[in-house]
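Trainee: The following block contains a protein sequence and its predicted model.
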Amino acid sequence: MPVFAPVLPARVSIREVGPRDGLQIEEPIALGHKLELIEAIAATGVRRVEATSFVSPRAVPALADAADVAAVLGRWPEIRWSALVASVRGAQRALAAGVRHLEYVISASDLHSRANVGRGTADSSGLVAEIAHLVHAADGSLEVIVGTAWDCPFAGPTPEERVVAVTAAAIRHGADAICLGDTIGTTTPRRVWELVDAVRRASPDIDVGAHFHNTRGTGIANALAAVQAGVTSLDASVGGLGGCPFAPGASGNIATEELVYLLDGCGVVTDVDPDRVLAAAAVAERVIGHPLPSSLYRAGGAAVPLDPARPVDSTHKEM
């Protein structure tokens, strides 16, 4: 019997975004607890971690300690630590704190861009060249994250051609990589295939990653669709934490442990230890003080095979 076997990449790089995206909508936690979570994440084998965000502490009080977090990241030199910024000033602060790899967010939706950073898409795009210059002068790298790449909470579906134009402009002005963000967790696999294909055809020489939220339960399916479309860089958050404070209804990211479980089961190498991710999720749950949304975490990890010698209750009860 023939078996459908799509061509998948041999390896996918996971960026853990729990310390930034995962915590940004939470009540602020003590620096010691945050570092405890970062230490647990560092032990999972993940090699890229978005540690914090250099944005206004008034807008995102949970990340007001960005410089303090950055000061200790040198304990784990094997990890490529990065930070998200939303302005030139944010980039300057991040670089001054010793972070060399930055993500700069541009919302493809004008309305969301104004709600998120107080300026329109065109004005945000206009800052890429200056930020790229600062980062490259510090021997760093700049990834542009295109938010609301599929849908906006205020304007509805984002036109594909608008996303392609934003990504192409970012690349022209110095971005080293692009990440497409499903900010409010509304997209589906077919739309993922279509947009990734369009962006890759317009900019074939640039790395395209993806960032999915699980708001409507399609996040992990969308991650697989992205991998099927050739994406080899995905974001995920331990325990499924996260959400955008400026996008109504946006809930958590896809859970790191669920993404590892999916990719391992598909024969795709991630270099991330699933048991240690579950251990990190337990730390996350304890320090934030509420249950995590991750289904895999709640289930207790991978399925345990039944003991064939154990009797099975075959009693059938009518309902």
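Mentor: Right, received. Where do you want to start?

Trainee: alpha carbons only for contacts and neighbour counts from here, please
Mentor: Noted.

Trainee: The residue nearest in space to the middle of the chain and Ile25, how far apart?
Mentor: Geometric centre of the chain, nearest residue: Asp235, 3.0 Å, by C-alpha atoms, centre = their mean. According to C-alpha to C-alpha, to the nearest Å, Asp235 and Ile25 sit 17 Å apart.

Trainee: Below is structure B, check it against A:
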Amino acid sequence: MALPMVERDPSLPARVTIYEVGPRDGLQNESGIVPVDAKVAFIEDLVSAGLPVVEATSFVHPKWVPQLADAGEVVARLPVAGSVPLPVLVPNERGLDRALEAGVRHIAIFASATETFAAKNLNSSVEGQFALFEPVVRRALDAGVDVRAYVSMCFGDPWEGAVDPAQVVGVGRRLLDLGATQLSIGDTIGVGTAAHVARLVGDFADAGVPAARLAMHFHDTYGQALANALAALRCGITTFDASAGGLGGCPYAESATGNLATEDLVWMLTGLGIEHGVDLPALVRASVRMAEVLGRESPSAVVRALA
């Protein structure tokens, strides 16, 4: 298998963490139901490929995301208290109850930077969402469970248009103040560009939130995900969300197409001489197997080139 030439840029971080979201954020947007056996095998393949974190599923009500109605069965077959974190997304206290009952040690909550998306995704307002999250975060931390926070629509909103960076920073600061250990900044509809990324990271720094507390979650709707990831690297970001095979989108925003493909990110990082710990051939094999389950070719350029 071909690998990129390595040209180390000493101005960039020496190592990054890839937070794999394919089994949750990737599969939640599928039109059909993926069998439990296939989901579990996918997660196991991703862990075997060296992904240091693999988000397994979401304890959301099946009415809202029927593709993840089998979350309990999936989690029951995984080592959720093992050495590799297998977080689950929880939308509310009921979701947290299910996570705690299942022995989950890492959860994520999902906030919005805009009013319209908060209404559509959370049936709440931007202000009201914090009242929903506060007991979830408090109870999770009391139980010794780590909490990550996502913020959606950080670069643009399909209903509201451009999003003020100050609004994103305000929401993010409040989530960290609640007790989240990491904040994932989402370009949910893929409209961000490199300078916009640098501006937002800089605004967080000015508000007292260092790059070490941030992760970046890019979508590739306009082909900008890798360029944005490189811009974030230059700003000191060392955690990136990505989805094996480029799977995913958002069930509440039709313009949100596939996530940044993990393979494409790994190829770029490898070429830059940045350590990531992922076995690219094994990762490609995992994505090819899932593409076969889904009955279509992977949207990842690297998977298509190397498979």
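Mentor: Thanks, I have the structure now. Here the structure is a predicted model, which is why all the values come from computation and not from measurement.

Trainee: TM-score for these two?
Mentor: Laid over one another, the chains give 0.93 as their TM-score (TM-score structural alignment, normalised by the length of structure 2), with 299 aligned residues with a C-alpha RMSD of 1.7 Å.

Trainee: show me where structure 1 has strands.
Mentor: 13-16, 48-54, 80-85, 101-107, 141-147, 151-152, 156-157, 177-182, 207-212, 233-236 (DSSP state E).

Trainee: How about residues contacting the fifth one?
Mentor: Contacts with strand 141-147 of structure 1, where a contact means C-alpha atoms under 8 Å, 6 or more residues apart in numbering, come from 100-109, 132, 135-136, 163, 166-167, 170, 174-183.

Trainee: For it, give me the average deviation versus structure 2.
Mentor: Overlaying structure 2 shows strand 141-147 of structure 1 at a mean distance of 0.8 Å from the equivalent residues (mean C-alpha distance after the TM-score superposition for structure 1).

Trainee: so where in structure 2 does that strand end up aligned?
Mentor: Alignment of strand 141-147 of structure 1 against structure 2: residues 146-152, by TM-score structural alignment.

Trainee: burial measure for Asp205 of structure 1, as a count.
Mentor: 10 (other C-alpha atoms under 10 Å).

Trainee: Correction: the previous question concerned Leu265 of structure 2.
Mentor: Neighbours of Leu265 of structure 2 (other C-alpha under 10 Å): 24.

Trainee: and if you look at the one 4 residues further on?
Mentor: Under the neighbour criterion other C-alpha under 10 Å, Leu269 of structure 2 is assigned a count of 22.

Trainee: how much space is there between the aligned residue in structure 1 for it and Ala221 of structure 1?
Mentor: Using TM-score structural alignment to pair residues, one finds that Leu269 of structure 2 aligns to Leu263 in structure 1. According to C-alpha to C-alpha, Leu263 of structure 1 stands 11 Å off from Ala221 of structure 1.

Trainee: thinking again about what came up before, okay, the strands of structure 1 in a markdown table with distance to Pro248 of structure 1 next?
Mentor: Formatted as a markdown table, the strands of structure 1 follow (distance: least, C-alpha to C-alpha, whole Å):
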| stretch | distance to Pro248 of structure 1 |
| --- | --- |
| strand 13-16 | 23 |
| strand 48-54 | 20 |
| strand 80-85 | 20 |
| strand 101-107 | 15 |
| strand 141-147 | 14 |
| strand 151-152 | 10 |
| strand 156-157 | 13 |
| strand 177-182 | 13 |
| strand 207-212 | 16 |
| strand 233-236 | 20 |
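
Trainee: and of those strands, who's closest to Leu127 of structure 1?
Mentor: With respect to Leu127 of structure 1, and counting by C-alpha to C-alpha, the nearest of these is strand 101-107 at 9.5 Å.

Trainee: Give me the residues contacting stretch 188-204 of structure 1.
Mentor: Taking C-alpha under 8 Å, 6+ apart as the rule, stretch 188-204 of structure 1 contacts 150, 160, 163-164, 167-168, 206, 208, 218, 221-222, 225-226, 228-229, 231.
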